[in-house]
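A.B. asks: Return a 3D structure for these sequence lines:
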Amino acid sequence: MSTPRAVLAALVVAGLLTGVPAAAAAPGPSPAGSGPPAALWTWPLFDAPTVSRPFDAPDTPYAAGHRGVDLASTVGEQVLAAGDGVVAFAGTVAGRPVVSVDHTDGLRTTYEPVSPGVAAGQPVARGSPLGVLVAGHAGCPVDACLHWGLRRGDTYLDPLLLLRPPRVRLLPWH
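C.D. replies: Predicted coordinates for the structure are as follows:
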């Protein structure tokens, strides 16, 4: 028979983390065991850019929506891998340069319009350069905007969830 504390710990580990993709839920160990845990994810641009257009999940898989966030920036800024992974695609889609990176737990981040400096199959570390931002993202209110997307399988998710600390919810014990 399990104790209430053991059951609670098992429930938390099993996924009572809400609003955060599973791969982002638990930070990894920090170097040399000192200080806070190392982050698994980072902004795909230097510093914390302004979100010029937020994520807007479509009502159905084929409905209108905004399947990512637009980050205000400038032409020529380096675009960085948000997390460790392997480049799944680096090329042109519908006339726009795109880079996609596969991560653990079935997550894929996408970055566009980005002139790639990486190639498909190449491993990348969190914060490493993927290419440079180019102009041409429709509706961008500044010089250039990075459209940053996130999917798990065929489901689009808000990529800003990767940057938020996990929320742990404890259920009442009766």
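
A.B. asks: contacts and neighbour counts: CA atoms only from here.
C.D. replies: OK.

A.B. asks: residues contacting the nearest residue to R108 once chain neighbours are set aside?
C.D. replies: Nearest in space to R108, with sequence neighbours left out and distances taken as Cα to Cα, 6 or more residues apart in numbering, is D102 at 4.4 Å. By Cα atoms under 8 Å, 6 or more residues apart in numbering, the contact set of D102 is 85-88, 108-109.

A.B. asks: ok, now E112?
C.D. replies: The neighbours of E112, taking Cα under 8 Å, 6+ apart as the test, are 96-99, 133, 137, 146-148.

A.B. asks: Show the residue spans covered by the helices in this protein.
C.D. replies: For the chain, helices defined by DSSP state H occupy the ranges 4-15, 22-25.

A.B. asks: Also this sequence, please, to line up against the first:
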Amino acid sequence: MPLFPTALLLTTLLAPSPARFSWPLPPPHPVVRAFHAPASAFGPGHRGADLSAAVGSPVLAAGDGVVVYAGAVAARTLVSLQHAGGLRTTYEPITPAVSAGRTVRRGDVIGHLQEGHCASPCLHWGVRRGEEYLDPLRLVRWAPVRLLPLYGPVPSRGG
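C.D. replies: Predicted coordinates for the structure are as follows:
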């Protein structure tokens, strides 16, 4: 049996899907404080990831979405985007460059980083689905690839 059909099938099964999300800051992306899920709705935790960057750095939409809020909450200004699939990302503290209702594309500048969140300037980037907070770094980091030997029929890719 020729190797080509198997190679083509494996290429199709293993090809990465196009990225839906990217980093909200230009490189580099040093994480100064990681996500730590709260044990309860009002319990302690860190509901996002803090990424170090210089004040004034452009903050980018991590994915295509609609601006649902851009403005002050308590003592900080932030931008919140609603994405397909029920995800909502939040970026703070930033000076918004967008307003509510605007559609943005992944990589569009949505604001510029301000001082005030960390000991050194950083962007607090959060994501949630409904009321559940999720680790935003999972949007941009790939899980380890595990290749298994192929014996017998090829499993369907599913959908």
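
A.B. asks: circling back: now which residue in structure 2 aligns to the residue nearest to R108 of structure 1?
C.D. replies: Mapped onto structure 2 by TM-score structural alignment, D102 of structure 1 lines up with Q82.

A.B. asks: rewinding a little: list which of the contacts of D102 of structure 1 are still in contact in structure 2.
C.D. replies: For the contacts of D102 of structure 1, the contacts that persist in structure 2 are 85-88, 108-109, with contact defined as both residues aligned by TM-score structural alignment, their matches' Cα atoms under 8 Å.

A.B. asks: ok, now how distant is R108 of structure 1 from L80 of structure 1?
C.D. replies: As defined by Cα to Cα, to the nearest Å, R108 of structure 1 lies at a distance of 14 Å from L80 of structure 1.

A.B. asks: same check, this time on L17 of structure 1
C.D. replies: Distance check for L17 of structure 1 against L80 of structure 1: by Cα to Cα, it reads 27 Å.

A.B. asks: How about V134 of structure 1?
C.D. replies: Taking Cα to Cα as the measure, V134 of structure 1 and L80 of structure 1 are separated by 14 Å.

A.B. asks: do the same with G149 of structure 1
C.D. replies: Using Cα to Cα, one obtains 13 Å as the distance from G149 of structure 1 to L80 of structure 1.

A.B. asks: any idea how far P38 of structure 2 is from E131 of structure 2?
C.D. replies: Distance from E131 of structure 2 to P38 of structure 2, by Cα to Cα: 12 Å.

A.B. asks: And these two? Which one has more around it.
C.D. replies: Remark: of E131 of structure 2 and P38, P38 carries more neighbours, 14 against 7, as counted by other Cα atoms under 10 Å.

A.B. asks: dump the residue contacts of L80 of structure 1.
C.D. replies: The contact partners of L80 of structure 1, by Cα under 8 Å, 6+ apart, come to 43-46, 126-131.

A.B. asks: For L170 of structure 1, state which of the residues you listed is nearest.
C.D. replies: Of all the contacts of L80 of structure 1, L170 of structure 1 sits closest to W43, with 29.3 Å by Cα to Cα.
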